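A.B. asks: What follows is a predicted structure for the sequence shown.
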Amino acid sequence: MVRFSELLPEFWREFRFWRNVSNELNGSSPPGNFIGSMNYPYINVGALINDGSIDASILDNPEEWFRRGFTQWDIVKLRSRIILSRTKTSVKSFSNSIIDRIQELSIGRNPVNVEVRLRKLVLRALADDYHAPLGNIGELRDLRITSNVSAEGIIERLVNDYDVDARTAVIELYRGSIPISRIQRIFAVGLLGDRRFRRLVPTRWSITAVDSIIGEYLRDRVVDYNEVGQVEVHEMEYMGNRYFVILIPGPWRYELIELKMPGSVWNRDSHSPRVYVDYEGVRGMKGYAESTGGAFYAIRLGVLEYLNRIGRQASVIAVREVTPEYRVPVGIWQAREAVRNGMGINTKRFSDINEAINYVNSSLSTGDLWLVHSHLIREFRSDLTRFLLNDRENHTY
């Protein structure tokens, strides 16, 4: 989490808009929510509210932000028009009328009109590498919905199905073309899964959980495909983040290497890049990607969507270089959308892995730093050495 004092003046200057807001507000929700993780299992649960001065439908819509090519500062300006109107409760508490209304508006496909009464309004930045930034927080006294909430039939069916497990529900919504950000929102307010296990889920956890579930579903399909025919490098860039995805003929294996350059948002004061790596083998990963966190699952999802589109599997190295141009954290959605929309667009093909390595090295500002941290390259070279030794033993010269 980042505090206001750690962010650039351009960031917190935008949030002065709300300083004179009264304790009563008639507005609309995008719809959107935010579930905190502090003091779990007693957490803050809130609805995202706007005063109606801007089209609310774009205030919590990462897929649309990417389609429109929004910059970091576009996101900051948008999110400065939101108040997080929240209340504190237990993750298992569903006998609360305010929580009921936050859940109700969260399934909507269009903005929902609301009236809120606040105890107080405070300026406090919420910004990290998981969710889009927020900086205006109102402590809720009451919240009322004053318009109809409309949702797709598949959402209403799964919200009211108390026997289907959460994983199955997430996959059904994904297959039903519900945007991933909306699935994450519905998941967060505990509206999916078996009645016995429904819980409020902190937003940062729900984002990663949904990316992980969809990724595992796609991976189970990918492992049955034939391998890609040659080495490919897919390149994309968004908001000062550069991505190189290397596809190597072989069984599904995946690693993410993050290179956070000096001067970038997560490495402001150091004089050298920080390197973070997570890896999963053919059988997947046990536990959580501790080093790269949500980025591991968000980028994996985009790569797997592409492999499913072309009906192939591959061994995958994803390199994310975070440059000094990335000055404000806007959420992990930017990595997900950049990769899932960029795979197959700017692609180069190579006759062998060494040519691909040389290309990536020459393209990255950090050069070959990623290479010494790559588990998959070490495995590939070890496999090649074993193959050559066996080949020599099996032939007489």
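C.D. replies: Yep, it's here. Just so it is clear, the structure is predicted and the values come from calculations on it, not from any experiment. Residues are numbered from 1 along each chain as shown.

A.B. asks: contacts and neighbour counts: CA atoms only from here.
C.D. replies: OK.

A.B. asks: Run through the helices of the stretch 251-397 of the chain in chain order.
C.D. replies: With DSSP state H, counting those that start in this stretch, the ranges of helices along the stretch 251-397 of the chain come out as 294-310, 333-342, 353-363, 375-393.

A.B. asks: Other residues contacting the second one?
C.D. replies: The contact list for helix 333-342 (Cα atoms under 8 Å, 6 or more residues apart in numbering) reads 62-63, 66, 130-131, 234-239, 241, 243, 295, 298-299, 301-303, 305-306.

A.B. asks: how does it look with 6 Å?
C.D. replies: Contacts to helix 333-342, defined as Cα atoms under 6 Å, 6 or more residues apart in numbering, come from residues 236, 298-299, 302.

A.B. asks: Tell me the one of these nearest Val76?
C.D. replies: Ala298 (21.3 Å; Cα to Cα).

A.B. asks: and stretch 65-82, which residues are buried?
C.D. replies: 65-66, 72-73, 75-82 (16 or more other Cα atoms under 10 Å).

A.B. asks: re earlier: widest-spaced pair of the contacts of helix 333-342?
C.D. replies: Longest span within these, Cα to Cα: Met236 and Ala298, 14.7 Å.

A.B. asks: Pasting the second one now:
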Amino acid sequence: MVKAKKTKFVKVVKRRLPWLEHLIEREDVARDLNLEDTLATRVPRGSLCVYCKASKMLCGKPSCPILVKLRCYIKVEPSLRGLSVEGSSPPAVFVGRRGYPYVNVGPLVPPMRGDTSLYDSPERWLEANVSLEDVVDMRMKLVRGKVKARVDEADEPRGVLQTLQEMVLSSRPVDAEMQLKRRPLASLILDDDVQPIGPSAPMEELRVEAVSTYRLLEKVYGDVDLKAEEAILELYRRGTPVTYIQRALSVGMMGLKGRRKLVPTRWSITAVDSIVSRRLIDEVVKRSEEVAEFRVYSLTVMGNEFIVLMIPGKWSYESIEAWYPGTAWNPDQESLAFCGDWEGYWGRSSYASMGGCYYAARLAVAEALAREHRQAQVLVLREARPGYIMPVGVWIVREAVREALRRKPEVFDTAQEALEHAFKRLMIRPEEWFKVSWTLDSLVKQEKITKYLERKA
């Protein structure tokens, strides 16, 4: 039995988050993304890859993440030997976060034509039964052209930035051609915990063919009197996938005239998840009746086990992840690593320590409760097992929890019965979860289930 890990890995980040200051005016929403506190993450202190060379599997994973990335890159490399890349962009774009207020921005274009929309549609991946290696394969095919731009240039875009915004307006893949300053190269970093990123190169010119415009997004884009937060919510209410919204936000297509800015892809994803979920919680969930029973939802996907526990009571939310030794965010070879955060009825006053996964799962939970017009205390548990050999993005949390909540739950009359069922699906002992969970600790006090813990110990 692996033992729980107490050591923390801490990375200090800037106290200000300039990417989103122009975007959110409501104080309660802004608090939800406040980085006043340090952001706790787990990072490896040294890579074993250079010593292992995929022969000894020193990381403890069942297959080598570096070789998976390399296999996928080898497939596309023959198409990338010139200074021109032609293909159908999903459409997809990427905005970097280093060098603020000047950042790298550009399109993602695979060297092939046709329907590539799946390449940047995480909402469809689980339904399409996409494997982890399929995700890596799609990511490695997307070649990233890069130009430097000042973030406020999005307000009056010209040249490449204007073309990028035209691409994002499209409702289907866009035929594009990039002229590059050098041959695109992939960064095959000798660290098995780095997310898959395709080849990239500085870009000289970008040309696209006529696009088929997504009318609702075009309307929001043209409304310079509509605040960015309200634009996000309007698009969501009208059925726009969150990936589309995140993409448009990142290239500065929303907001008041004079306040539109580029937002790094990482933060555009988190901002949309946070803003939409907070509004659903405040306007629908909290105004609804409480669930009448204990529910357990579950899903196994890509080496992860997800459990969603709904408990009768006023709205609260907690998300906890447990990483097995040698998995993507836990380099330790002996101990489990836990991370998590929670909020009560009135929400958060700071950025969640576990990062974007917290907001991704919260969106999925808020959507499900809003559909049903119910509220509950909600606990999301995730076990990242050895089969999850590399991180692939917060989308997996959002879409896995969404899929779990679309399925019929197991329903119970008591907390003890619900927990017994939930822990049968989890490999980590119940007492380890109780040590780190605010929600489970509250249940112990409310439901008097101490005897259950003693029996399981």
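C.D. replies: Perfect, I can see it now. Predicted model only: the values in this text are computed from it and were never measured.

A.B. asks: Now the TM-score, please.
C.D. replies: Here the superposed chains carry a TM-score of 0.90, computed using TM-score structural alignment, normalised by the length of the first structure; 382 aligned residues with a Cα RMSD of 2.4 Å.

A.B. asks: Quick check on the contacts of helix 333-342 of the first structure: which are buried?
C.D. replies: 236, 298-299, 302.

A.B. asks: Looking at the residues you listed, spot the one nearest Arg221 of the first structure.
C.D. replies: Gly302 (14.3 Å).

A.B. asks: Now for Asp115 of the second structure, how many residues are close by?
C.D. replies: 13 (other Cα atoms under 10 Å).

A.B. asks: just the strands in the stretch 251-400 of the second structure please.
C.D. replies: Along the stretch 251-400 of the second structure, the segments classed as strands by DSSP state E, counting those that start in this stretch run 289-290, 294-301, 304-311, 316-323, 335-343, 374-375, 377-384.

A.B. asks: quick one on the thing from earlier: nearest to Leu126 of the first structure, out of the helices of the stretch 251-397 of the first structure?
C.D. replies: helix 333-342 (15.6 Å).

A.B. asks: Can you state the mean residue-to-residue distance of that closest one versus the second structure?
C.D. replies: On superposition with the second structure, the mean distance recorded for helix 333-342 of the first structure (mean Cα distance after the TM-score superposition for the first structure) is 1.3 Å.

A.B. asks: Where in the second structure does that helix align, residue-wise?
C.D. replies: Mapped onto the second structure using TM-score structural alignment, helix 333-342 of the first structure covers residues 395-404.

A.B. asks: The aligned partner of Val174 of the second structure in the first structure and Ser147 of the first structure, how far apart?
C.D. replies: Under the alignment (TM-score structural alignment), Val174 of the second structure pairs with Val112 of the first structure. Here the criterion is Cα to Cα, to the nearest Å. By it, Val112 of the first structure lies 6 Å from Ser147 of the first structure.

A.B. asks: For those two, work out which one has more neighbours and name it.
C.D. replies: Taking neighbours as other Cα under 10 Å, Val112 of the first structure and Ser147 compare with Val112 leading, 24 against 12.

A.B. asks: show me what contacts the more buried one?
C.D. replies: Residues in contact with Val112 of the first structure, defined by Cα under 6 Å, 6+ apart, are 28-29.

A.B. asks: run the last query once more with 8 Å
C.D. replies: Contact analysis of Val112 of the first structure by Cα under 8 Å, 6+ apart lists 28-31, 105, 145-149.

A.B. asks: one step back: could you dump the buried residues of stretch 65-82 of the first structure into TSV with secondary structure and distance to Asp165 of the first structure added?
C.D. replies: Formatted as TSV, the buried residues of stretch 65-82 of the first structure follow (DSSP: H, G, I helix; E, B strand; the rest coil; distance: Cα to Cα, whole Å):
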residue	secondary structure	distance to Asp165 of the first structure
Trp65	helix	31
Phe66	helix	31
Gln72	helix	37
Trp73	helix	39
Ile75	helix	34
Val76	helix	36
Lys77	helix	38
Leu78	helix	35
Arg79	helix	33
Ser80	coil	36
Arg81	coil	36
Ile82	coil	33
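
A.B. asks: Between the strands of the stretch 251-400 of the second structure, which one is closest to Pro111 of the second structure.
C.D. replies: strand 294-301 (29.5 Å).

A.B. asks: okay, and the closest one goes to which residues in the first structure?
C.D. replies: Using TM-score structural alignment, strand 294-301 of the second structure pairs with 231-238 in the first structure.

A.B. asks: Give me the mean deviation of that stretch from the second structure.
C.D. replies: Looks like 1.0 Å for stretch 231-238 of the first structure (mean Cα distance after the TM-score superposition for the first structure).

A.B. asks: Contacts for that stretch, please.
C.D. replies: Under Cα under 8 Å, 6+ apart, the answer for stretch 231-238 of the first structure is 242-249, 334-335, 338-339, 342-353, 356.

A.B. asks: Same question for stretch 160-171 of the first structure.
C.D. replies: Under Cα under 8 Å, 6+ apart, the answer for stretch 160-171 of the first structure is 158, 183, 187, 192-195, 210, 213-214, 217.

A.B. asks: wait, what's in contact with Pro62 of the first structure?
C.D. replies: 181, 333-334, 337.

A.B. asks: That one maps to what in the second structure?
C.D. replies: Matched across to the second structure, Pro62 of the first structure falls on Pro122, judged by TM-score structural alignment.

A.B. asks: if I look at its match, how far off is Val68 of the second structure?
C.D. replies: 20 Å.

A.B. asks: just to revisit the earlier point, out of the contacts of stretch 160-171 of the first structure, give me the one that has the most neighbours.
C.D. replies: Of all the contacts of stretch 160-171 of the first structure, Phe187 has the most neighbours under the rule other Cα under 10 Å, reaching 29 neighbours.

A.B. asks: any idea whether that one is helix, strand or coil?
C.D. replies: Here Phe187 of the first structure takes the helix state, with states given by DSSP: H, G, I helix; E, B strand; the rest coil.

A.B. asks: Look up how far Ala318 of the first structure lies from it.
C.D. replies: 27 Å.

A.B. asks: Just give the nearest non-adjacent residue to the most centrally placed residue in the second structure, would you?
C.D. replies: Central residue of the second structure (Cα atoms, centre = their mean): Val394, 2.0 Å from the mean position. Leaving aside its sequence neighbours, Val394 of the second structure sits nearest to Cys357 (Cα to Cα, 6 or more residues apart in numbering; 5.3 Å).

A.B. asks: which residue lines up with the one you found in the first structure?
C.D. replies: Per TM-score structural alignment, Cys357 of the second structure is aligned with Ala295.

A.B. asks: So its match versus Leu301 of the first structure, what's the distance?
C.D. replies: 10 Å.

A.B. asks: same thing with Val164 of the first structure?
C.D. replies: For Val164 of the first structure relative to Leu301 of the first structure (Cα to Cα), the value is 23 Å.
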